[in-house]
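Visitor: Return atomic coordinates for the entry below.
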Amino acid sequence: VFGEPDAGASPLVRLHSECLTGDVFGSARCDCGPQLREAVERLSVAEGVLLYLRQEGRGIGLYNKLDAYALQDDGLDTYAANAALGLPEDGRDYTVAAQMLGALGIGSVDLLSNNPDKERQLSALGVTVRRRVRTGVFATDHNMRYLRAKVDRTGHTIALTELAS
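Guide: Have a look, this model is predicted:
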C-alpha cells in the first residue's frame, strides 16, 4: 500500500500476476515488467494499492509457462500454447485479491488494468470496480504478437492499431 487510502474512497489498485521472466529478467516476450514499473510509479503518486499475486504464467506455473514458450516459438499464441498443453488458457483467479482488499477495508476500486476479466472477477467477488484505468502500451517488435493475442482473444483494451504502422 502506497500511503493510506481514504476510508470509503476508491483507491487506484493494480492486481499484478507474477511474471518471473518479465518482472525480474526483463523478457521482451511480454509487457509484464513495464506494466509493473508503471504501476509502482502511478500508485506511489495516487497513494494506491499494488497486489502482487503468485499466479505465474496466467496461473499455469513457471515450468508449464516455459513449455508454453517452446510452443509459442513454433507459432502458437500464448493462449493456444496453454491449451495445447492441456492447461487453461488463463487460469488466474482473483479471489485472494478480493480477500486482500477486504482485509484492507477496500470495497470499491479504480482498477489499473487493460484486462476486462479482472474487472469481471472482482465484481463477481463483491468488489465494486468504479472504473477501469488503462495502463500504458508497451509494444515492441518482440511482443507485438503476444499483445495482439491479448486483444483478439480476451478483449484487452490495448490500442494496437495506433502502433501498427
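
Visitor: okay, CA-based contacts and neighbour counts for the rest of this
Guide: Noted.

Visitor: chain center to the longest helix along the chain, what's the gap?
Guide: Scanning the chain for the helix with the most residues, using DSSP state H, yields helix 32-46. Its chain's average C-alpha position is 12 Å from that of helix 32-46, according to C-alpha atoms, centre = their mean, to the nearest Å.

Visitor: Next, the second sequence, to be compared with the first:
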Amino acid sequence: MSTAHLHAVPEPTDLVELYSEAPLPTRHGLLRVMVFRERGTDKEHVVAVKGDPRGHEGVPVRVHSECLTSEILGSLKCDCREQLEHALDLIGTSERGAVIYLRQEGRGIGLGNKIRAYALQARGADTYEANRALGFGDDLRRYDIAAQMLKQLGSRSIDLITNNPAKIAALEAEGVAVRRRIPSLAKTNPHNIGYLKTKRERTGHLIELAEQKTPA
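Guide: Okay, here's the model as predicted:
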C-alpha cells in the first residue's frame, strides 16, 4: 500500500497525526500497521490495514476499543477479544480491510476505573449500574478520532463490523459513509451472558447470541 498521500502537513483541526508505519507479517496475512498520535495527549491509536482501501466501496472495517482484560488476560466477562479476532480473521481473508484499535479502555473510563466497576459487578451491579455508581456515563467512547483515521485511508465507503448501532451513527455523523453492517457473532459463556443481554436490552446492541459451553 502506497502511503505517500498520508504524509501531508496536518490541518490545525486534526485530532491525530500519522507518526509511524511499517509492514507486519501476521497469522492473518501481511498487514500494514500505522500508528496515529492523538494531539494533546500521550495516546497512540493503531490501524492494521490489509491491501489498499483507497477509492474502494464497502471496505470491511472494525473500529475496536482496547480491552486488556480479555485480549491479554483472557477474561470471560466480555466478548471483546472474540470480536477483535473475528474482525482480523475476516479482513485476513478479504482483499482489503482495516482494524482501527482505539486506546479507550473500559468504554472510555480507563483501566483502573474499569476494575473498580468490576468490583461493583461482583457485588451484583450490571455494567451500566457500575459505571453510574462511579460517576460515569454509560459509554464515554468517542469516534471522531476513528473517523479521521478512516478518512486518511481513503476508502469511499466501509462495511462496519459491529453490533452497536450507536457506533454506526457516530461515524456517519463524522462524515464516514457506512454502506452496511457486518454482524459480529457473540459467543456466550456463564460469565458474559448477563453482560451481553444487558447490552442488547439497555442500549440496543444487535447481538445474536450463540451458546458456547465452557470446558469442565
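
Visitor: Quantify their similarity with the TM-score.
Guide: The TM-score (TM-score structural alignment, normalised by the length of structure 1) is 0.94; 163 aligned residues with a C-alpha RMSD of 1.4 Å.

Visitor: I'd like to know how far the residue most central in space within structure 2 sits from residue 79 of structure 2.
Guide: Per C-alpha atoms, centre = their mean, the C-alpha nearest to the average position across structure 2 is that of residue 64, at 0.8 Å. Separation of residue 64 of structure 2 from residue 79 of structure 2 (C-alpha to C-alpha, to the nearest Å) stands at 12 Å.

Visitor: just the strands in structure 2 please.
Guide: Secondary structure of structure 2 (DSSP state E): strands at 16-26, 29-38, 44-50, 59-65, 97-102, 158-161, 178-182, 186-187, 209-210.

Visitor: Could you give the residue range in structure 1 aligned to the longest one?
Guide: Aligning strand 16-26 of structure 2 against structure 1 (TM-score structural alignment) gives no matching residues.

Visitor: tell me which residues in that strand are buried?
Guide: 16, 17, 18 (16 or more other C-alpha atoms under 10 Å).

Visitor: okay, the angle between it and strand 44-50?
Guide: 50 degrees (axes from the mean of the first three to the mean of the last three C-alpha atoms, to 10 degrees).

Visitor: for strand 16-26 of structure 2, packing partners?
Guide: strand 29-38, helix 144-153 (3 or more C-alpha pairs under 8 Å, 6 or more residues apart in numbering; DSSP states H and E).

Visitor: The same query, at a cut-off of 7 Å, please.
Guide: Other elements packing on strand 16-26 of structure 2 under the criterion 3 or more C-alpha pairs under 7 Å, 6 or more residues apart in numbering; DSSP states H and E are strand 29-38.

Visitor: Might you calculate how far the strand it packs on sits from the centre of the chain?
Guide: With C-alpha atoms, centre = their mean, you get 14 Å for strand 29-38 of structure 2.

Visitor: For that strand, give me every contacting residue.
Guide: 15-25, 43-50, 92 (C-alpha atoms under 7 Å, 6 or more residues apart in numbering).

Visitor: go with 10 Å
Guide: With C-alpha atoms under 10 Å, 6 or more residues apart in numbering as the test, strand 29-38 of structure 2 has contacts from 1, 14-26, 43-52, 88-89, 91-93, 96-103, 145, 149.

Visitor: rewinding a little: so who does the residue nearest to the centre of structure 2 touch?
Guide: 46-47, 80-81, 83-84, 87, 99-104, 146, 161-162.

Visitor: try 6 Å
Guide: For residue 64 of structure 2, the contacting residues are 100, 101, by C-alpha atoms under 6 Å, 6 or more residues apart in numbering.

Visitor: Same check on residue 48 of structure 2?
Guide: 31, 32, 33, 98, 99.

Visitor: Tell me the counterpart of the last one in structure 1.
Guide: It stands for residue 99 of structure 2. Looks like residue 99 of structure 2 aligns to residue 50 there (TM-score structural alignment).
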